[in-house]
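Enquirer: The sequence and its predicted three-dimensional model are supplied below.
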Amino acid sequence: MIPDSSPRPAWASRNYSLLTTAAVVTSLGANGSLIAAAFAVLDAGGDGGDVGLVAAARTLPLVVFLLIGGAVADRLPRHRVMVAANALSFVSQAAFAALVLTGDPRLWQMMLLTALGGTGQAFFSPAAEGMLLSSVQGEHAGRAFALFRMATQGAALGGAALGGALVAAVGPGWVLAVDAGCFAFAGALRAFLDVGHIPPREPGGGMLADLRDGWREFIGRPWLWGIVVQFSLVNAVVGAANAVYGPLVARDSLGGAGPWGLALGAFGAGTAVGALLMTRYRPRRLLLAGTLAVFPLALPSAALAVPVPVGVLYGVMFVAGATVEIFGVSWMTALHQEIPEDKLSRVAAYDWFGSVALIPLATALAGPAQSTFGRTPSLWGSSALIVIATALVLLIPDIRGLRRRDTTSKPSADAEGAVRGCGGRDGVGVGDGVGRADELA
């Protein structure tokens, strides 16, 4: 067992420290591999449509298996699910790297290997979110989530910038190999997580019963399903812009992989600064503040549509990253405050499912949309969709009304039912991911 001797705040449990360290490692590798995968396809002679197909191949199994992954993570020890998923991601990325480094990769091969990685992510994400949300207690939860996101987004900054530079210097294959190593190391760390604090599941009920139970938790909270629907659109267009249009604009107008990697790094720097802000800023109306902060996420697509000079793009990406982190921390705090511990992974699975459901379609259609409408109109359309979806979700009273409680202890089942029957909590008609725009590490 890893010794527990490192100094840390009283609220930072051993699990929290292990989860944060492992997430930093995978974030370093994943943000470089996002660039590497796109340029591996382009270097193999592919076009924008092929880049979109490879990106969609990763996300499609994520959509298919997420709900099952959430049910599994609430049944089995979450750390074992996470380690097994990391092992699958390691194998898929290592094979992808070997394919790029040693031969002439075919499109179907790259799609197959990224699909295996997406399958691993489908089982990893609900388990990881449930594990993280249960790793902190009390009034410091918001600060803990902000510090977690600050650490991982700082790693995203370094990973994207270094990844773009390495793709330009030594090629995408080596960046993919580094990402495989990151999965292996992080999986080893996660093997030491302690799940003794999680009560054992009561016998009875099967997988379908678990899914129905999670659905009832999800659909019974308008603030929850409203924002998930919003981010199903937001993440789809952001994913298409980052995976398809961004590399193409970078190749044609910005100077290639290096500047695009720095642009993604600027977004990561912004999220790190936003997370630092959230260690001090405690908005009372959690998701009202968070949702208002999503509007600047429309700026990067608009900047690529122009396209603006590289320096301006860096500034736009930084601002978008900083503001969306206000949403990210508020969202995690709301989930931690409102969702019973034994249902965290199932609710997280519905959250993830909705958040990524449209990404395969958007990335697959990004190339044809460019051919039909042109790249610039497609990017302007992406910005418009973000603004419209965010404005509409503010019409839900629960999102405007959900308030931070002074304590983050979860209500009893009886109290929860009574509150839900009144239409909200705190007497206001609660009517507040990974957002997922920053991504699937």
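Expert: Received it, and whenever you're ready, just let me know what you need. Residues are numbered from 1 along each chain as shown.

Enquirer: Going by C-alpha atoms from here, please, whenever you check contacts or count neighbours.
Expert: Will do.

Enquirer: so what's Leu133 up against?
Expert: Applying C-alpha atoms under 8 Å, 6 or more residues apart in numbering to Leu133 gives the contacts Met332, Leu335, His336, Leu344.

Enquirer: The same query, at a cut-off of 7 Å, please.
Expert: Taking C-alpha atoms under 7 Å, 6 or more residues apart in numbering as the criterion, Leu133 is in contact with His336.

Enquirer: now swap in the one 10 residues further on and tell me
Expert: Going by C-alpha under 7 Å, 6+ apart, Arg143 touches Met278, Thr279.

Enquirer: next structured bit after whichever strand or helix holds it?
Expert: Counting by DSSP states H and E, the element that carries Arg143 is helix 141-170. Counting by DSSP H and E, the next helix or strand C-terminal to helix 141-170 is helix 172-190.

Enquirer: quick one: that following helix to helix 141-170, angle?
Expert: Between the axis of helix 172-190 and that of helix 141-170 there is an angle of 150 degrees, by axes from the mean of the first three to the mean of the last three C-alpha atoms, to 10 degrees.

Enquirer: Would you mind measuring from Gln93 to Gly120?
Expert: Here the distance between Gln93 and Gly120 works out to 11 Å (C-alpha to C-alpha, to the nearest Å).

Enquirer: Stretch 93-111: which residues count as buried?
Expert: 93-101, 105, 107, 110-111 (16 or more other C-alpha atoms under 10 Å).

Enquirer: go on, stretch 280-296?
Expert: Taking 16+ other C-alpha under 10 Å as the basis for neighbour counts, the residues of stretch 280-296 that come out buried are 282, 284-296.

Enquirer: again with stretch 159-172
Expert: When burial is assessed from 16+ other C-alpha under 10 Å, stretch 159-172 yields the following buried residues: Gly159, Ala160, Ala161, Leu162, Gly163, Gly164, Ala165, Leu166, Val167, Ala168, Gly171, Pro172.

Enquirer: I'd guessed the third one sits against Gly265; true?
Expert: Yes. The pair formed by Ala161 and Gly265 meets the contact definition of C-alpha atoms under 7 Å, at 5.1 Å.

Enquirer: Helices - which of the buried residues of stretch 93-111 land there?
Expert: Members of the buried residues of stretch 93-111 lying in helices (criterion: DSSP state H): Gln93, Ala94, Ala95, Phe96, Ala97, Ala98, Leu99, Val100, Leu101, Leu107, Met110, Met111.

Enquirer: now these as CSV including distance to Ala36?
Expert: Conversion of those to CSV gives the following (distance: C-alpha to C-alpha, whole Å):
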residue, distance to Ala36
Gln93, 11
Ala94, 13
Ala95, 14
Phe96, 11
Ala97, 10
Ala98, 13
Leu99, 13
Val100, 10
Leu101, 12
Leu107, 15
Met110, 12
Met111, 14
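
Enquirer: ok, structure two:
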Amino acid sequence: MHGFLRDLGLLRDRRFTLLLAARTISVLGTAFAPVALAFGILDLPGADATTLSVVLTAEALPMVLFMLVGGVIADRLPRHRVMMVSELVNALAFAALGVMLLSGWTPLPVMAAAAAVSGLATAVMYPALTGIIPEVVPADRLQTGNALLGLGANTSRVLGAVLGGATVTLVGGGWALAASAVLFAIGGVLIAALRMTRAERPAGERHSVLGDLRDGWREFSSRQWIWVVVAQFSIMVMAIQAGHGVLGPLIAKESLGGAPAWSAFLAGEAVGTIAGVAVSLRVRPRRPILVGVLLCLPSALPYVLLGLAAPLWAIVAAAFVLGVCFDVFGVLWQTTMQREVPAESLSRVSSYDALGSLMFGPIGLMLAGPVAHWAGTRTALLACGALVVLSTLAALLSPGVRNLRAPASTAAAEPVSG
């Protein structure tokens, strides 16, 4: 109990509390958006799946294409200002989408442009968020800070999925998107209230954008543990996107009872991410990356059980385990990056991390349907589980992954052996 009270003592820090509140409210806005956007667009006269696909693709492409540029911007400028502007731009983009749906003036190119602006803002936001945490949280409290931020974000994702659906049902997608815009704006105002001084964000030597990207790549590629785990996740995310996005819902529809069964799966995963916070607050492994990578092995369980036609309760339990493991991995990963990577390069390195980890995700979505048709949905799910296991075992061959140790001063009284 004393340890938990000490962890919660970080909430007495004004700047951390503002960052936590801003992040929690912003993620709530993000969680509102998918349901509001999907059903708001599909309810338009003449709209179909292709209409929705165009808008979602317009949002996703800038998010990927400008992630590296976002890292450069966040390493050059005060990160709290970058985050503030990103939040306010997101608010404007979603306000525009909401007004279009409410007014009935919904030309597809204009909706796609507004979605693209949101994707661009997100591409700049993510690297700045990773970099600002060590500026706000003391070095010996980084894992606690990351865990508490994760608790706020995970809780918002669960609430947003529920409240977003209810808002769409009661008042329509346009008003739900307007609610998202308000939440983003509140997040931006809270970030502005951090009032960090330029002295707290020392500027490094300025180069061209390409020069900054080369320097960031040098920092990224010189650390074996980073690029090996990013390579692992490029395969894992491809498998998980296929399993979560296409194959899992197919099996749920075919043999588990449809949407309620898949909702139970997602709810189990969401509850697991919240429970994972309690674990990540307490666990201080001597070898954080080794423990984090080992925690990826159980994430194959849901796909294996779906492929083996296990009962729904077992599949939901496996989804809960997946949520716990991914949350603890995320906290260990972020904390280690923030400790090991120089502050002036952290946002660029995190942008390479995000780009590398996510780049094969769309391929998984594209291949899932044809592979399920050719080999069968259950076989395809077993293949997803196998890819998760094989990519994880391959990462464990890396000495950098196995041997990187946390500073002795950060070890807890109850460390995980490693």
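Expert: Arrived safely, thanks for sending. Only a predicted model underlies this, so the values are computations on that prediction, with no experimental measurement involved.

Enquirer: returning to what we had before: superpose on the second structure and give me the mean offset of the helix holding Arg143 of the first structure.
Expert: Relative to the second structure, and after both are superposed, helix 141-170 of the first structure has an average distance of 2.8 Å to its aligned residues, where the measure is mean C-alpha distance after the TM-score superposition for the first structure.

Enquirer: Please enumerate the helices of the stretch 251-400 of the second structure.
Expert: Shown for the stretch 251-400 of the second structure, the helices assigned by DSSP state H, counting those that start in this stretch span residues 259-282, 288-294, 301-307, 312-340, 346-358, 361-375, 377-396, 399-403.

Enquirer: The first one vs the first structure, average offset?
Expert: Its match in the first structure and helix 259-282 of the second structure itself, once the structures are fitted together, sit a mean 2.6 Å apart by mean C-alpha distance after the TM-score superposition for the first structure.

Enquirer: quick one: that helix to chain centroid distance?
Expert: 14 Å (C-alpha atoms, centre = their mean, to the nearest Å).

Enquirer: And for that helix, what's in contact with it?
Expert: Outside of helix 259-282 of the second structure, the residues that reach it under the criterion C-alpha under 7 Å, 6+ apart are 144, 147, 150-151, 154-155, 158, 249, 252-253, 316-317, 319-325, 327-328, 331.

Enquirer: May I see the buried residues of that helix?
Expert: Buried residues in helix 259-282 of the second structure, counting neighbours by 16+ other C-alpha under 10 Å, are found at 261-262, 264-278, 280-282.

Enquirer: again with the shortest one
Expert: For helix 399-403 of the second structure, the buried set under the neighbour-count rule, 16+ other C-alpha under 10 Å, comprises Gly400, Val401, Arg402.

Enquirer: and it, what does it pack onto?
Expert: In terms of contacts (3 or more C-alpha pairs under 7 Å, 6 or more residues apart in numbering; DSSP states H and E), helix 399-403 of the second structure is packed against helix 224-242, helix 288-294.

Enquirer: In TSV: those helices, plus distance to Pro407 of the second structure.
Expert: Putting these into TSV (distance: least, C-alpha to C-alpha, whole Å) gives the following:
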stretch	distance to Pro407 of the second structure
helix 224-242	16
helix 288-294	10
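
Enquirer: With respect to Leu382 of the second structure, which of the ones you listed lies nearest?
Expert: Taking C-alpha to C-alpha as the criterion, helix 224-242 is the member of those that comes nearest to Leu382 of the second structure, at 10.1 Å.

Enquirer: what angle do the closest one and helix 312-340 make?
Expert: Taking the same axes, to 10 degrees, helix 224-242 of the second structure and helix 312-340 form an angle of 150 degrees between their directions.

Enquirer: Would you indicate which residues of helix 224-242 of the second structure are buried?
Expert: Judged by neighbour count (16+ other C-alpha under 10 Å), helix 224-242 of the second structure contains these buried residues: 225-242.

Enquirer: same deal with stretch 30-49 of the second structure?
Expert: Of the residues in stretch 30-49 of the second structure, those with enough neighbours to count as buried (16+ other C-alpha under 10 Å) are 30-42.

Enquirer: now do stretch 171-187 of the second structure
Expert: Buried positions in stretch 171-187 of the second structure, judged by neighbour count with 16+ other C-alpha under 10 Å: 172-187.

Enquirer: Can you pull out the residues in contact with that stretch?
Expert: Taking C-alpha under 7 Å, 6+ apart as the rule, stretch 171-187 of the second structure contacts 22-23, 25-26, 29-30, 32-33, 36-37, 39-40, 87-88, 90-92, 94-95, 97-99, 101-102, 164, 167-168.

Enquirer: close enough to count as contact, Asn124 of the second structure and Val72?
Expert: Not Asn; residue 124 of the second structure is Val. No. Shown here, Val124 of the second structure and Val72 do not form a contact pair, counting by C-alpha under 7 Å, at 8.9 Å.

Enquirer: Quick one: distance of stretch 22-38 of the first structure to the chain centre.
Expert: Using C-alpha atoms, centre = their mean, the mean C-alpha position of stretch 22-38 of the first structure is found 12 Å from that of the whole chain.

Enquirer: mean shift of the strand or helix carrying Leu132 of the first structure relative to the second structure?
Expert: Using DSSP H and E, Leu132 of the first structure sits within helix 107-133. Superposed on the second structure, helix 107-133 of the first structure shows a mean distance of 2.4 Å to its aligned residues (mean C-alpha distance after the TM-score superposition for the first structure).

Enquirer: buried ones in that helix?
Expert: 107, 110-133.

Enquirer: how many degrees apart are that helix and helix 344-356 in direction?
Expert: Compare the direction of helix 107-133 of the first structure with that of helix 344-356 by the same axes, to 10 degrees and you get 140 degrees.

Enquirer: helix or strand for Leu5 of the second structure, which one?
Expert: Of the helices and strands defined by DSSP H and E, Leu5 of the second structure is found in helix 2-8.

Enquirer: Following that helix in sequence, what is the next regular element?
Expert: Past helix 2-8 of the second structure, further along toward the C-terminus, the next helix or strand under DSSP H and E is helix 14-42.

Enquirer: Much appreciated, bye for now.
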